[in-house]
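A.B. asks: Pasted the sequence and its predicted model underneath.
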Amino acid sequence: MTGPTAAQVMVAATARLRAAGVPDPARDARILLAHAARIEASRVTLIAPEDLAPDIAERYEQLIALRVIRVPVSHLLGEREFYGRRFKVSGDVLDPRPETECLIEAAIAVPYQNVLDLGTGSGCILVTLLAEQPKATGLGVDLSEAACLQASANAVLHRVQARADIRQSDWFEKVEGQFDLIVSNPPYIALDEMQGLSTEVRIHEPEMALTDGGDGLAAYRQIAKEVALYLKPGGRVLVEIGPTQASAVAALFEQAGLQHIRVIQDLDGRDRVICADSIPLSGLEGRN
């Protein structure tokens, strides 16, 4: 007696995911079947008519059971794509998100030699910037030791480890020197907004990477307070923001003495990045 085909099992899994309220259940069922079978997702149609091997069926059942309780697909796969590269992820770090790619686009538009990434998490921003600029060096800091280990692993994965320094640090606490580019995707969700997040994000991603437990602006206040000390003359700072935070963060940067403050929108037209410059050396000389 033969068992169910891969197609039959995938249809049943899709129904379970749909009943659990999982968005796009057919897509997830397909991706997870490919992962269980250790094949590319594009090859699922090739095995669809075949009986599903017992070991694959068992792995698939475990994956679907976890997805039903809203464990993110990225955590089940152990990776997430960001700016054309795959990054290892886990529940210890924030998942790389497509909207953060507009920060990368803005950062690489101007040459840089050394980068500071505040709250590096998975390291996706720092590693991408180093991969895109082969002569650049960078420092990534994060309060979470687990995040530092994840970022270090991604630096090795993308062969930039010789140019990447990862340190456990509370913002600027263990940062030394000055940088021509400082970037950050800090926790910016206000505490009263947390309940509005999806179950996948609220339950399975690290809370400290999502919210400051207050109004969502604490990280920007801390960055603005010290960033000028760590920027080279004429250097740039780019931070990701929530779509309603542009004016508040811009005001903090203006108070910090930064200039040329501008707002960059994501592909959906929402405010997503604040970019500002330090005072160039000529401007500093003019103040003396």
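C.D. replies: Nice, I can see it. Since the structure is predicted, the reported quantities are computational estimates derived from the model, not experimental observations.

A.B. asks: from here on, contacts and neighbour counts on C-alpha atoms
C.D. replies: Noted.

A.B. asks: Now do the contacts for the residue nearest the centre of the chain.
C.D. replies: With distances taken as CA atoms, centre = their mean, P96 lies nearest the centre of the chain, 2.6 Å away. Neighbour list for P96: 80-82, 122, 124 [criterion: CA atoms under 8 Å, 6 or more residues apart in numbering].

A.B. asks: and the two most separated of these?
C.D. replies: Between any two of these, the greatest separation by CA to CA is 11.7 Å, found for E81 and S122.

A.B. asks: Neighbour count: the two, which is higher?
C.D. replies: When neighbours are counted by other CA atoms under 10 Å, E81 and S122 differ, and S122 comes out ahead with 29 against 16.

A.B. asks: Is that one in contact with A151, as I believe?
C.D. replies: Yes: S122 is in contact with A151 according to CA atoms under 8 Å; the separation is 4.6 Å.

A.B. asks: All the strands of the protein, residue numbers only.
C.D. replies: For the chain, strands defined by DSSP state E occupy the ranges 79-82, 85-88, 114-118, 137-142, 164-168, 179-184, 231-240, 259-265, 271-277.

A.B. asks: any chance of those strands in TSV, plus distance to E58?
C.D. replies: Below are those laid out as TSV (distance: least, CA to CA, whole Å):
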stretch	distance to E58
strand 79-82	21
strand 85-88	24
strand 114-118	41
strand 137-142	37
strand 164-168	38
strand 179-184	41
strand 231-240	41
strand 259-265	44
strand 271-277	42
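
A.B. asks: try this one side by side with the last:
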Amino acid sequence: MLEPNSTIEQALKWARRKLTEHQISDDGMYDSAAIDSKVLLCGCLECEQIYLHTWPEKQLTIEQINTFHHMLEKRILGYPVAYIVGFRDFWSLRLTVSEATLIPRPETELLVELALDLSFDDSIRVLDLGTGTGAIALALASENKQWSVIGIDKNSEAVKLATLNATKNQLPDVEFIQSDWFSSIEKQKFDLIVSNPPYIEINDHHLTQGDVRFEPSSALTSGNNGLDDIRFIIVNSVNYLNHKGWLLLEHGNEQGGIVANLFTLNGFSNVRTECDLNGQPRVSMGQLNGLNS
């Protein structure tokens, strides 16, 4: 237990030690025990991390110590940090999260970067399939205010959450609609379709490990080989893309070759797969060649 009148510095050292003892850490690339400690304490104090570094000798109140203890206990049980503090930073945005949606991952920022690197006119129509918190849609809209961006999700709670995030991040023009993939947007055409769909096999052993244990399985799994939703999106997107429109999909690190082949088989050209910062194949993309548009 933290002693009464413990300082910010002492609280961080104690939390890091406790998380390390319980092996709440990644496999070497990051000191996630230290990172988690800082994020949790910021959530407790309702401050930014610079405050922790600026005022390390500031003493915590008994109420703050008790709250921090409660947060740490939940993290030791494996509960995701984002769910504990109620938000996750993604791109330049702070997004409210809930157990109704997948927690945005840093790897997904690659999809945003690739979309922004494409050559488009100033004003295009963008569709984000399975938007969840609205992370991808809002990140793209934040960089291109003139783009018309729609995010869809079959989960009504996700739609409400994404709309809330749009308001909080001052991006009210982004539209969020409840839709089971393309079902509610028939006859509409887009210049860019993006998605981080479910792509994990139903029986994958990773589903019993780490943060994903607490996340909705409907946002994670997709059939026996993890490709059901990806295949559906690629096959059907040709009916919703304009001439020379682009489709970008995030996928598992062992699915790049299969996904790229699905792009080619369904009339896409300029097909390529890009790796994330860990060197893992993460996003495949292709441009509709116009024969089906």
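C.D. replies: Good, I have the coordinates. If you're wondering where the values come from, they're calculated on a predicted model, not measured in any experiment.

A.B. asks: returning to what we had before: for S198 of the first structure, find the nearest of the strands of the first structure.
C.D. replies: Of the strands of the first structure, the one closest to S198 of the first structure (CA to CA) turns out to be strand 79-82, at 17.7 Å.

A.B. asks: Common neighbours of E81 and S122 of the first structure, please.
C.D. replies: Going by CA under 8 Å, 6+ apart, residues that sit against E81 of the first structure and also against S122 are 87, 96.

A.B. asks: Matching E46 of the second structure against the first structure, which residue comes up?
C.D. replies: Taking TM-score structural alignment, E46 of the second structure has R38 as its aligned residue in the first structure.

A.B. asks: Equivalent analysis for V149 of the second structure, please.
C.D. replies: Here V149 of the second structure is matched to G138 in the first structure, going by TM-score structural alignment.

A.B. asks: do you know how far its match is from S144 of the first structure?
C.D. replies: 18 Å (CA to CA, to the nearest Å).

A.B. asks: same deal with S184 of the first structure?
C.D. replies: 15 Å.

A.B. asks: Quick check: A34 of the second structure vs L19 of the second structure, distance?
C.D. replies: Plainly put, A34 of the second structure is 8 Å away from L19 of the second structure if you go by CA to CA.

A.B. asks: Of those two, give the one with the bigger neighbour count.
C.D. replies: More crowded of A34 of the second structure and L19, by other CA under 10 Å: L19, with 20 against 17.

A.B. asks: My guess is V149 of the second structure contacts L129. True?
C.D. replies: No: assessed by CA under 8 Å, V149 of the second structure is found out of contact with L129, at 11.1 Å.

A.B. asks: And the helices in the second structure?
C.D. replies: Along the second structure, counting by DSSP state H, helices occupy 8-21, 32-45, 49-54, 62-76, 81-85, 109-117, 135-143, 156-168, 228-237, 256-265.

A.B. asks: Counterpart of E101 of the first structure over in the second structure?
C.D. replies: Match for E101 of the first structure (TM-score structural alignment): E109.

A.B. asks: For that match, give its distance to Q209 of the second structure.
C.D. replies: Distance, E109 of the second structure to Q209 of the second structure, by CA to CA: 23 Å.

A.B. asks: When these two are compared, which one has more neighbours?
C.D. replies: When E109 of the second structure and Q209 are compared for neighbours, E109 comes out ahead with 17 against 10, by other CA under 10 Å.

A.B. asks: Would you confirm that the more buried one contacts S92?
C.D. replies: No: using CA under 8 Å, E109 of the second structure makes no contact with S92, being 10.3 Å away.

A.B. asks: how much space between the nearest residue to E157 of the second structure once chain neighbours are set aside and T131 of the second structure?
C.D. replies: In space, and not counting its chain neighbours, E157 of the second structure is closest to A100: 6.3 Å by CA to CA, 6 or more residues apart in numbering. To T131 of the second structure, A100 of the second structure is 12 Å away according to CA to CA.

A.B. asks: Overlap in contacts, these two.
C.D. replies: Residues touching both A100 of the second structure and T131 (CA under 8 Å, 6+ apart): A158.

A.B. asks: okay, those two: which has more neighbours?
C.D. replies: Neighbour count, other CA under 10 Å: between A100 of the second structure and T131, T131 has more, with 29 against 19.

A.B. asks: give the contact list for the corresponding residue of the first structure for that one.
C.D. replies: Using TM-score structural alignment, the partner of T131 of the second structure in the first structure is T120. Listed by CA under 8 Å, 6+ apart, the contact set of T120 of the first structure reads 126, 140-142, 147-148, 151, 184-185.

A.B. asks: Buried residues, stretch 37-57 of the second structure. List them.
C.D. replies: Along stretch 37-57 of the second structure, these residues count as buried under the neighbour rule (16 or more other CA atoms under 10 Å): 37-45, 52.
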